[in-house]
Each structure stands twice: as C-alpha cells, then as structure tokens.
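Student: just coords:
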C-alpha cells in the first residue's frame, strides 16, 4: 500500500503544479463568443451558395512581388487569399476569432500564454501537413525578416515553442496584453519546407505556397493576376468556411487612374467596385445598365469605427515640430465649402481617431479617462482639461478670413511672419509645403486648400507620382504632407503601437508616418492594450484619442458610415451583410 500512497501523492503534486487553462473553439476580446462550438455556419452567409463563375476587381498602380510580408516591392492585390490563419473572424462580432488551422485554443485566466492545437487534416497546397513547426518558423521569420510592423505587433511575445507536431505555445512577457492571443490567431502560416528553399527577403515573383482557399493561377506582371479556388481545399467543409469562398476565379486588373477603372466597370470589364468618390457616386452611375437593373448600386451601412483620414504632417520636418504651426495650417482647410461644392454634402467632418463609435473622445475627460490623463497634466495642453475638442467651422462660402487671422497669429507666435506677401522664418526662408499624391482625382480637393495657404504667404506644391514612387517615399518618410488614413476596429490594441508609438517612428516602413515620439502617448497606448474589460478599453481609447486630437498631427478630413458598392447583376449577395464588413467572400455568381 505504501507504493500506492506515494503514487497518489506524486499525482497530487503534479496536478498542483499543472497550469490551469480553458480550452475553447474561439477567442474573444471581452465576454464570451456568440457562436457555440457546434455552430453550422456564420450567420450572414448563404450555406447553399454555388461555387462557380468569376469576378474581376480593379487594382491601382502596379505590382512586382507576391510577398506581402516584407517592406520591399509592391505586392499583388489579393495575394493574402492564398494563406490560412490560425483563427478566422466572425464579422458580426467586434473582435471574435474562431478556429481555422487551429481546432482549439488553450488560454489561462491571466492570459500569460496561449496554445493553438492544429487540425490534423490541415494541408498546404502541395499536400504537406500544416504543423506546429510551420507556426514557429512563420513567427520567427516575420520577426526577423518581415516588415517592422510585425516586431511592434508581436513585441510582447517572449517565446514560441512547438510542444508536439500539432500543438504550439506562445509565452508572453506578462499577461497585460489581453489582445495578444487574438493577434496571434490572425497569423498567416507559411510553409517551412518551401521557404527554406527560397529567399524570403527578396521581393520577386516567386509563386508562394499557401494553405488557403485560393492559389495563384495566372498573372501578367504589373497588369493582372488571377486566383483559382482550390478544388481539394482542406478547409472547405469547416463551419467557419461554409458559404464562403464561392467564386471559382478571382481576377485583379490594374489601372493607373481610378477614372479609367470606372469606365472599365461601366463597360463590363470590372464586375465589382467600391466607390470612394462622392462626386462619382452622385453623377457617374447613370445610364441604361443602371436603369435596367443590370448593375446594382447599394449603400451598405456598417457599425465600424471610421478611424481617421486626413492631411498628415511629417513631424520629422523642422517646421512641423510645432503644435501651433500644425494647428494653424489645419485652420485653412475649408471642409464646409469642400463638402458642399465637391462632395454634394455627402460627408461628415471627422473629429476623432475613432469616429462614429463609443471609443471617440467627447465633451471633457471624466471618470476613468480623467484618472488616466491627470498624471500627465503638466505635459498636456491646458485646454485638453477645460475645453471640449472641436474643429473650426467656416461659413462654407469660401471666405476664410477669420481662420487666416487666427492662423497668422499662431504662426507669428511660432517665429514666422509675413514679409512682402511671403511667410518667412527668422532666416528669411519662406515656408514651403509639398503635398505628395498618387491619385490624380485628389488634386481637385487639395487645390482649394493650397490656395488658402498661399493667401497667408505659404508656398505650396502638389507632387503627383506613381504608386511605386509614392510607397517608397512614404515608407522612407520623404514627404511634407500626404493624405493618410488610420483604420480602426471596435477593439483597438497592438496596432496602436505601430500607428503612434515612439519605437515605430524611426522604423522604415512603419505606419507611424507622422513620426510621433511622445512618452504620454506611449503610456496611453499600453493602457489600451492592457485594458481588462470593455469599460477600461473605452476609457483608455478615449484618453488616447483626446491627446492625439489636441496634438494636431493631422488635418482631419471626412467619413461616411457606409460602403458604396456597385456590381453587375451576375453577382449575388446574402440577405444581409455582416455588422463590421462587406462580407464579399460570401457573395457568389449566378
């Protein structure tokens, strides 16, 4: 009996030291997943949709690589469709991911690590199984040779280890980054046996190997690329995929100019178009094909935060280091006139980096948000605590004299003054701003803005370049001002480091194109990432939003809480689109 007692004691000791975790079919940021483990399909798809036909999309510019994971080159449109990720999103939930390559996920209460248990049937397109070694290889490859974005995104990962052929574990620096398990779930898995034989860092047209629903079937360098549905796709019968990936061939045709692409759509060479121009939406979608119903034009409402689009300052430029200078230049953008004269009154002015959501800062800071901001009172503008943020509004008649007077007062305080009609600094140098663009259609929007700047003595120039040159200049921070956008989800987290974090400011290719290096913003970003419930996330995001707004890093533009889509009648879509997406992968061809 003594040996039995010893064995039982050893078992109890082992159990006491075993790590406790919950095994689940899904991960959510807060709360519980909406879909049970035995769900049949996503709620917004048609599970009986036929798998056939083709669709042709437009793409802008050109492409010279099939590797979207590195800084070099311009990756082909749609190339992400050849890869599967560990988990896949339900676009009806703010941030919920369900098993794809991973069948189940193990997560402890403190979120200090996560384990993904892979499906044994998962296969790459060459028939080789997807293993834990592939996951480890992918993570290390992206961290070592991938774009700088990945090092910021996965910065809190301490280690990754294949525990078995189908089990991989990520350990974290600590458990404060609640989003990190979900972020890792979005990791596209690359085949180790393929990339060990190829140069990952080389931006070329090597045909990559994936495990996703599509594979590259044809391409004409820089002009077009086609993807074909993988007939024996390993994941076609999974509940997360049922009713998705219904179109047999997906084509992308490249156009240098969006106006040419619009005419190609009307001629039937393009099947689907997401329209971003209010003018074109109001005036160009007319004619017999629209009247007859051969082409549909739908406005699909969404519940996404609208993020921020604006004229972006490069604060690495000496003249833009001053907050007052940035504010002054922003005063001269006449949104009210622009919206009425150019956009047919279609848009709302964006006054938050998380516009149209509960995450947007409003009124004065209070409660938990005020508690986050108060320790930084000496480092922040006084008005942040006393005045609700708002953008100046013009009369909309093109007269911006009040804004000119205020702008000149701010510029004078920053060391600039008018001299014979020119705005000059102490050295007599005139302020000059180059607006870097790649879309010709944006010239008509920028021109009225530059005329207002010229009225206060600023020299301006609009530089229109091709997409490749534009990307290279922005990635190397070689610009004064560009039109930039910072998309946001309903559950912000790690990506905020790459948008605004100090460490990302000097990384070529990072999304901190503004060049922000602010210790207060860094700490607020970490508060967003560490938020342990929805209320804490809202408070931290509002605090971050408020500091960004009062820093005048961009001249905010506009937003619309909907997608404007046009498509030929051969395309059909489910009865409704998901709350947070267009759900194009659930459409089909009849």
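Tutor: Perfect, I can see it now. Computed from a prediction, not measured in an experiment: that's the story for all the values here.
Student: going by C-alpha atoms from here, please, whenever you check contacts or count neighbours.
Tutor: Fine.
Student: stretch 510-527 spans what distance, first to last residue?
Tutor: Distance across stretch 510-527, first residue to last, is 21 Å (C-alpha to C-alpha, to the nearest Å).
Student: same check, this time on stretch 214-234
Tutor: End-to-end for stretch 214-234, by C-alpha to C-alpha: 11 Å.
Student: what residues does it touch?
Tutor: Here stretch 214-234 makes contact (C-alpha atoms under 8 Å, 6 or more residues apart in numbering) with 61-64, 76-77, 79, 81-83, 121-123, 125, 207, 211-213, 245, 247-255.
Student: in strands, which of these appear?
Tutor: 247-255 (DSSP state E).
Student: and the helices in the stretch 101-250 of the chain?
Tutor: Ranges of helices in the stretch 101-250 of the chain, per DSSP state H, counting those that start in this stretch, are 132-145, 148-153, 180-185, 192-195.
Student: if I look at residue 245, how far off is residue 512?
Tutor: 34 Å.
Student: between those two, tell me which one has more neighbours.
Tutor: residue 512 (26 against 23; other C-alpha atoms under 10 Å).
Student: ok, back up a step: give me the buried entries from the contacts of stretch 214-234.
Tutor: 61-64, 76-77, 79, 81-83, 122-123, 125, 211-213, 245, 247-255 (16 or more other C-alpha atoms under 10 Å).
Student: residue 266 and residue 582: what is the separation?
Tutor: Counting by C-alpha to C-alpha, the gap from residue 266 to residue 582 is 21 Å.
Student: also residue 331?
Tutor: 35 Å.
Student: between the two, who's got more neighbours?
Tutor: residue 331 (23 against 19).
Student: quick one: list the elements packing against the helix or strand hosting residue 436.
Tutor: For residue 436, the element it lies in under DSSP states H and E is strand 432-437. In this structure, strand 432-437 makes packing contacts with strand 459-464, strand 481-486, judged by 3 or more C-alpha pairs under 8 Å, 6 or more residues apart in numbering; DSSP states H and E.
Student: second one coming, line it up with the first:
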C-alpha cells in the first residue's frame, strides 16, 4: 500500500537536505510486485499462480513425516534449544520464492517493492490485508522489529545476511525502508524479501533468546495445533489465512494437517514408514533405496518411489575437520586424511553405484573450479599470492582417484612424515612430543557409522587411531555449538546464486560464534576477501568467476574430506498424494502437494490395517 499524501508530506518536511534526494528519487522509482537477481522475473504482473502448481488442487487430508532425535523449543530463530520441525510454516515472509526460477521472488506480505536503481535502498509496501493469526494487522513496525530482533538476538547467520543493511525504518504503518552500504551484495534485496515477520506485540514482553514450548503467533498458512515435547508436533492449516488467494499461494498449502513424529534414528523411522505410521519419507541411504522397499505394501502398489532431479548445485557433504584443534593445523595432515578416504570401494560395496564423488564446494554447477585458474580467477587470487599455497596458481585441482588404495596411503604416510610424525609400535606419533595422532568422528545417527568405519580402517593402516562417538541429537547440537569435536559429517548447501550465507560458512568473523556454520574454524584473510568478491559480484559471469576462485582456495586447503552426491531427491510415499509433474526445477515444493480425495481413504485403510 502506498503512503498517504499526508504521511508523505510529513516525511518530506522532516528530511534533512542530505537525505532529500533519496526521497525525491523514491517517488520516481516504479513499484513492482517481483524481483529477480540479474534479469526480470519470469512471471509478469497479474499472474494468478505459479505455473507448476495445480490451482484446483483438492483441500484436506493429513501428511505425517518423521524427524530424528528430539526437540525442546518452538523458536527456530535462536542459538539455544533444539527447534521442532516445520516451524517456518507458521510465518510469512515479505516475498515468496518461485522454486521454478533460479532466484526470483514475488509479493507475499509485501504487495509492492521499490528498489533504487543503484541498489542503495529499497522500500516494501505491506499488504493492507495481511493479518497475524489473532487478527492483528501486520505493519511496517513489525517488519523493522523483526529485522532488528533477528539481526541482534537471532542465530549468527542473520547478522551475516543483513550485514550490509545500514538502517531500517517504518515510514508509516504500511511502508518500510531499508538503506544499504555503498558496496553491498546484489542479492541483498532478495535476502530481505526472505525476512520472516514476527509480531511485535507478541514478542515485546517475552524473552526471545530463551527456548520455549509455547505456540508462537505468526501470520503464515499453518498454526501449531498440538505439541508433545520431544515426540510430536502437529500443525493445522489456518482456515481464514489472510494470504490464501495470493498468486504465490494459490494451489499451495492444500493439506489440512501436517504432523512430524520423532524417532530415535532413521532405522526405526524406516520401520514406522513400512508399518503405515508415516506417509512419506525422504530416503538418504542408497542401500535402503535399493533393498528396503520390497515389503508387502510396496509389492501390492500401495507404496511407490520417486526420484526427483535437483537443479541446484550439489553443495558439499563432507567429513569436516575442526581447525580449532592443533592436530589439524598442518595442511599436510589434512591432505593425508583426505587420501585415506577411498570412494570407489564405498560406492561399489555400500551404495550400489548410486553416487558420484564430490570434488567441488559448488558441485554440479558452472561455479565449480576446474583445471588451472583462468585470467578472471587469477585477477582475484593474485593479491593474496603470499597467503595461499603455490598450487592454487599453477596446479590442477586435487582429488584424483587412483584405481588402488595403496598409492594413496603411501602418499599419506609421506605427508605425515613431512608434517613431523612417524610410526612407532604401529601408531602414528608426533616426533617431538611422542603423542599419538588420534581422532574422533562425532555422529548423531547410527546410519552414518557404516560410512565412517571404512575411513577409520584405512587410517589405521597408516597408524592413525580413530573412533566413532554417536550421541543423541541434543548432545550433538550442544557439542556442535561449542565446537567440541575433532570431525563431524556436515553439509554446506549451495544455491545457484550463492551470496551472504558464504560469510557464515567460511569467514573469520564467524569462526568463534556459537552455532555459526563456520564448522571448520576458518580464519583466513584471503578467504574473507574472496567471499566478499563473490557477494559483490554484479553479473552472472563475475559471480561464477568469484565462486571458482573461492572453490579453488578451499579445495587446496584440504579443510574437509569430500564425500559424494546424487543430484536428485529420493522419496518413498504411500500413494495417496497428488503432486506437480514435473516438479519445479530449483526446489522440491511439498506445499504444492495434495491428498487425493479418491485414493486417500483407500490407502489409509491399508495403512491402518483395513
């Protein structure tokens, strides 16, 4: 909603001469309903729904899914506590992403957007019909409150996301303005579009930083209906949801009830799915996918399997070494540990040949570095030549897979000797201190143990003693937050348009922040600068070049042991759901699924033994 003439007049009368030019230019900037990172949004004003959805999808039914571990909080935005699954369905954001475009967003809470052509500021007009679940209007003041609350008291990545926002102000009840630093990320306007808006009147007298099991107030399509702490959380669709008929929502949020049941581990959850206690399962195990779905209900056609291609980069799933531990400081040690991971054996013997080896932090995308650096990469890398290994500049990238493990382990032994270690009585020990080199891999899911054991077996062959420590999810998260681990298995997900989140992954500012995603503990000025180059990229070509330069430096640092990727999502489901076909290219949108009114009762009768 545009500002009233009186409000605009009062705003202008209070402006200083220095800021008056911004007000004048704001009046000249057109109001739009969608934004895209580099080009124009694919969907024109007046579109009625996302093209991939079924706008006439049936309404109703229930979707029951599994979560592993436990939860003790319904606040997903803070450092403390273990939040329940599904909580973001309670909240609306200013804009909504279209999963069928690389990075375009359209109006949700915001009915209009104005973006300065020089990207120094933007304004959002709040939809006059937007309401929280208690009927209170959503205002610009709620937006400013949410921005400041998340930036100052939320998880560290919010501060990283919003680092280039210099001010946020409510110009009136319906208009909020953000001003940006001179050099800012091109994606910053879209990142602000992802801002979840919290009700100021609800949180004003509550401690936002403490975990809670209250049912929080939001404005989104679902509200919490029931909570059984640590065991189950249930969401009901909001019947009078204010945004139900918006173009970004039509054909979505069709299922009336969403249920997340908690299980000790994936093995128990799989058995619950087979028994009909769960409706849908995202399968992470290649072995299960190949062998575990031959039970009677599947053979009778009540259960089916889907393999949905993923148009996003594969990202990096890896064993992550904690550089805060002295033993991992030497890059020769890290490279030796990399050499002990032998993917071909795993893929042949455990994964039924399903996976590809991950090499790049931007795997399966044009942002993955290859060969030696080209002129564009060299221009970004050259200022940091004295801070980077020579190999970054003049050698092809590492991770080649010899056919035999033996030459890999011979090279690993040589690297460990060069780093000051030797084998004594079958153990790798530090020559100066006599202290054995040992490591512990911290896990929360027994499913990963079979992946870790071959690595530890190979390390034992060169005298390195390793062990697995599997703990419950809460203990795992507490140790992760305090960086109390040698090695963990973690994923650094990537989108086709990486940006501000890279700060939290790799930069010095986040190395010591509890619950940051800088799990490695990186503190490297060259990497900090390359992350800034990526974030400031002003074209697709510049972004790809900056990502390749960053990828190259991270890979030559041997900070992680890359694992594997599939490039698709495996879904097993009881066949009572309808869903878009094909799925949107850049994201799996379960919000666009529905329960088939004809098949649902038949399948549910089979699930429950009818």
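Tutor: Structure received. Given the structure is predicted, the values throughout are model-derived calculations rather than measurements.
Student: quick revisit: could I get the helices of the stretch 101-250 of structure 1 as JSON lines with distance to residue 566 of structure 1 and mean neighbour count?
Tutor: Below are the helices of the stretch 101-250 of structure 1 laid out as JSON lines (distance: least, C-alpha to C-alpha, whole Å; neighbours: other C-alpha atoms under 10 Å):
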{"stretch": "helix 132-145", "distance to residue 566 of structure 1": "37", "mean neighbour count": "19"}
{"stretch": "helix 148-153", "distance to residue 566 of structure 1": "33", "mean neighbour count": "20"}
{"stretch": "helix 180-185", "distance to residue 566 of structure 1": "32", "mean neighbour count": "22"}
{"stretch": "helix 192-195", "distance to residue 566 of structure 1": "39", "mean neighbour count": "15"}
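Student: CSV for the ones you listed, including distance to residue 492 of structure 1?
Tutor: Formatted as CSV, the entries for these read as follows, by distance: least, C-alpha to C-alpha, whole Å:
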stretch, distance to residue 492 of structure 1
helix 132-145, 21
helix 148-153, 12
helix 180-185, 11
helix 192-195, 31
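Student: out of the ones you listed, nearest to residue 317 of structure 1?
Tutor: For residue 317 of structure 1, the closest of those is helix 148-153, at 21.9 Å, according to C-alpha to C-alpha.
Student: so that closest one matches what in structure 2?
Tutor: Mapping helix 148-153 of structure 1 onto structure 2 (TM-score structural alignment) gives residues 156-161.
Student: how big is the offset of the matching stretch relative to structure 1?
Tutor: On superposition with structure 1, the mean distance recorded for stretch 156-161 of structure 2 (mean C-alpha distance after the TM-score superposition for structure 1) is 1.5 Å.
Student: what's the spacing between residue 279 of structure 1 and residue 196 of structure 1?
Tutor: Taking C-alpha to C-alpha, one finds residue 279 of structure 1 at 50 Å from residue 196 of structure 1.
Student: between the two, which one's more packed in?
Tutor: In terms of neighbours (other C-alpha under 10 Å), residue 279 is the more surrounded of residue 279 of structure 1 and residue 196; the figures are 15 against 10.
Student: quick one, longest helix in structure 2?
Tutor: Secondary structure of structure 2 read by DSSP state H shows that its longest helix is helix 540-557.
Student: most centrally placed residue in structure 2?
Tutor: Geometric centre of structure 2, nearest residue: residue 493, 5.3 Å, by C-alpha atoms, centre = their mean.
Student: can you tell me how far it sits from residue 501 of structure 2?
Tutor: With C-alpha to C-alpha as the criterion, residue 493 of structure 2 and residue 501 of structure 2 are 10 Å apart.
Student: between these two, which contacts overlap?
Tutor: In contact with both residue 493 of structure 2 and residue 501: no residue, using C-alpha under 8 Å, 6+ apart.
Student: what's the neighbour count on the counterpart of residue 464 of structure 2 in structure 1?
Tutor: Superposed on structure 1 with TM-score structural alignment, residue 464 of structure 2 falls opposite residue 458. Counted by other C-alpha under 10 Å, the residues lying close to residue 458 of structure 1 total 20.
Student: and what of residue 5 of structure 1?
Tutor: What residue 5 of structure 1 shows, counting by other C-alpha under 10 Å, is a neighbour count of 10.
Student: could you do residue 240 of structure 2 as well?
Tutor: Neighbours around residue 240 of structure 2, by other C-alpha under 10 Å: 11.
Student: do you know how far the residue lying farthest from the centre of structure 2 is from residue 460 of structure 2?
Tutor: Taking C-alpha atoms, centre = their mean, the residue of structure 2 most remote from its mean C-alpha position is residue 425, at 44.9 Å. Applying C-alpha to C-alpha, the value for residue 425 of structure 2 to residue 460 of structure 2 is 12 Å.
Student: what's the average distance of the longest helix of structure 2 to structure 1?
Tutor: Helix 540-557 of structure 2 sits 0.6 Å off on average (mean C-alpha distance after the TM-score superposition for structure 1).
Student: now do the next helix or strand after that helix: distance to the chain's middle.
Tutor: Sequence order places strand 560-562 as the next helix or strand after helix 540-557 of structure 2, per DSSP H and E. Relative to the chain's own centre, strand 560-562 of structure 2 is displaced by 18 Å; criterion: C-alpha atoms, centre = their mean, to the nearest Å.
Student: check the mean deviation of strand 560-562 of structure 2 from structure 1.
Tutor: Strand 560-562 of structure 2 sits 0.2 Å off on average (mean C-alpha distance after the TM-score superposition for structure 1).
Student: show me what that strand is packed against.
Tutor: In terms of contacts (3+ C-alpha pairs under 8 Å, 6+ apart), strand 560-562 of structure 2 is packed against strand 316-321, helix 331-339.
Student: hmm, try it at 7 Å
Tutor: Using 3 or more C-alpha pairs under 7 Å, 6 or more residues apart in numbering; DSSP states H and E, the elements in contact with strand 560-562 of structure 2 are strand 316-321.
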